[in-house]
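Chemist: have a look; sequence and predicted model below, questions after that.
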Amino acid sequence: MKRLVILLLSICPMLAMAQGHKGSVEACAPMKEGKVCYSDEVDVEGMKKGELFNAIDKWAKKNYGKDVFLSSVTSSKSKGTIFINSKVELLLNETDKTIVKYKMRIYCFDEKYTIELTDITYQYDPNNEKKYKTYPAENVIANNGKINTIALIKDPLLFCNATFFFAENLFGDVFDAAEDSN
């Protein structure tokens, strides 16, 4: 019980951030092997691999399995893996938006899961002319937007922060799915 209370207290700040708070963060574009990669490892005491898999897979299929033109879910219960490809509209501020495409990989184990959000690209049309161009996140938000190579994107930090909070929200949703079944 003591561990559960400590776990909840340590996760509360993360969940508060995952609820859509906007703003600026110090390191909004973590990198792994030259790619922007958001990741997390979450301990879920007392849950077996199969239970975690079932809970997260159910969430994934409910949220990403409805429209094959927007997203797809591939899962393997025996391996404990859930792979999601998706694209959604990402609000950058009150007036700007972009379509963000990404891959989410979730690996379930006994009493924990890991999650990665990678292969992020933006389809952006600042003039709303339906002439979207696709830009990899590495060209826009790497090094917190300081090495943006896309002249059309005037405020890469806006993309960086919005993507960070989007990832935190996704991670919070996965956490909620795992906890709701516990």
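Modeler: Now that the structure is in, tell me what you want to look at.

Chemist: alpha carbons only for contacts and neighbour counts from here, please
Modeler: Noted.

Chemist: same for the longest helix along the chain, what does it pack against?
Modeler: In the chain, assigned by DSSP state H, the helix with the most residues is helix 156-180. In terms of contacts (3 or more CA pairs under 8 Å, 6 or more residues apart in numbering; DSSP states H and E), helix 156-180 is packed against helix 2-18, strand 38-43, helix 49-64, strand 81-91, helix 137-140.

Chemist: that one vs helix 2-18, what angle?
Modeler: Angle of helix 156-180 versus helix 2-18, following axes from the mean of the first three to the mean of the last three CA atoms, to 10 degrees, is 140 degrees.

Chemist: buried residues of helix 156-180, list them for me.
Modeler: Buried residues in helix 156-180, counting neighbours by 16 or more other CA atoms under 10 Å, are found at 156-178.

Chemist: how about residues contacting it?
Modeler: Applying CA atoms under 8 Å, 6 or more residues apart in numbering, the external contacts of helix 156-180 come out as 14-15, 17-25, 28-29, 38, 40, 42, 44, 52, 55-56, 59, 90-93, 115, 117, 140-141, 144-146, 148.

Chemist: structure B:
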Amino acid sequence: MNRYLLTIVCFMFCSMSFAQVVKQGEKFMEVSEVEGKVVFLKEIQLKEGTSERDNYQILREWAKVNYDKDPFRSSVRYDNRNREIIAKSRVELVLPIDTKGVREKMIMRYRINAFLFQGKCVLEVTDIIYLYENTKSDKQPFPRLIRAEDFITDKQLEEIGGHLEFKQNTRKSTFYFLNELSQDLESKFGY
């Protein structure tokens, strides 16, 4: 147990020094990298006047509603001892209309870790991979699977000739989805 807590504390200190930690009520606005991986972190205050056990039950219920319904779309694991959930899922992102008037779609796979720590619920979204399937034509020079690190980071957007608009639209849709997801979790804790 102590080893687990020490690992979490070390991870939190490392993450906070390199990643954007979004506070309650704020939105994701930057793509942060920790040790070369895209990571989104958000801290949400636990419900006041509620025990840690009851707060964990709120987190479990949220995970159950969002990730425990369709085994073909997502999976969730509950760690009751450490008051943590780990979920893997995918979502179809509808990108904004580009300058050609085309609205592309991307499948985004991701992993969520959410746990209670020092009076807060910490939401971590990582392991983001995009699945691009252009059904109209295969003219886009993208691999079928695209890691977020290779597509939506500031460094990738600065590269010349790298389909900037498509990358920007994917980034916008990713932010939109993550902000809606975190806002939904905040509402469960009464904010």
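Modeler: Structure received. Owing to the predicted nature of the structure, the values given are computational and were not obtained by experimental measurement.

Chemist: where does the TM-score land?
Modeler: Scored against TM-score structural alignment, normalised by the length of structure 1, the superposed chains reach a TM-score of 0.75; 160 aligned residues with a CA RMSD of 2.9 Å.

Chemist: most packed of the helices and strands packed on helix 156-180 of structure 1?
Modeler: Among those, helix 137-140 has the highest mean neighbour count (mean count of other CA atoms under 10 Å), at a mean of 23.

Chemist: in structure 2, point out the residues matching it.
Modeler: Here helix 137-140 of structure 1 aligns to structure 2 at residues 148-151, judged by TM-score structural alignment.

Chemist: contact partners of that stretch?
Modeler: 33, 36-38, 127-130, 156-157, 167.

Chemist: mind running it again at 7 Å?
Modeler: Contacting residues not belonging to stretch 148-151 of structure 2 are listed as 37-38, 128-130, 156, 167 [CA atoms under 7 Å, 6 or more residues apart in numbering].

Chemist: counterpart of Ile85 of structure 2 over in structure 1?
Modeler: Correspondence of Ile85 of structure 2 to structure 1, assessed by TM-score structural alignment: Ile82.

Chemist: for burial, what's the neighbour tally of the residue lying closest to that match once chain neighbours are set aside?
Modeler: Spatially, and ignoring its direct neighbours in sequence, Ile82 of structure 1 is nearest to Ser75 (4.3 Å; CA to CA, 6 or more residues apart in numbering). Ser75 of structure 1 has 18 neighbouring residues, counting by other CA atoms under 10 Å.

Chemist: wait, what's in contact with Ser75 of structure 1?
Modeler: Contacts of Ser75 of structure 1 by CA under 7 Å, 6+ apart are 81-83.

Chemist: and Glu33 of structure 1, what does it touch?
Modeler: With CA under 7 Å, 6+ apart, Glu33 of structure 1 has no contacts at all.

Chemist: what residue of structure 2 matches up with Gly50 of structure 1?
Modeler: In structure 2, Gly50 of structure 1 lands on Arg53 (TM-score structural alignment).

Chemist: show me which pair in the contacts of stretch 148-151 of structure 2 is furthest apart.
Modeler: Every pair in the contacts of stretch 148-151 of structure 2 was compared (CA to CA); the two farthest apart turn out to be Lys37 and Lys167, at 17.1 Å.

Chemist: now, which of the contacts of stretch 148-151 of structure 2 lie within helices?
Modeler: Applying DSSP H to these, the entries found in helices are 156, 167.
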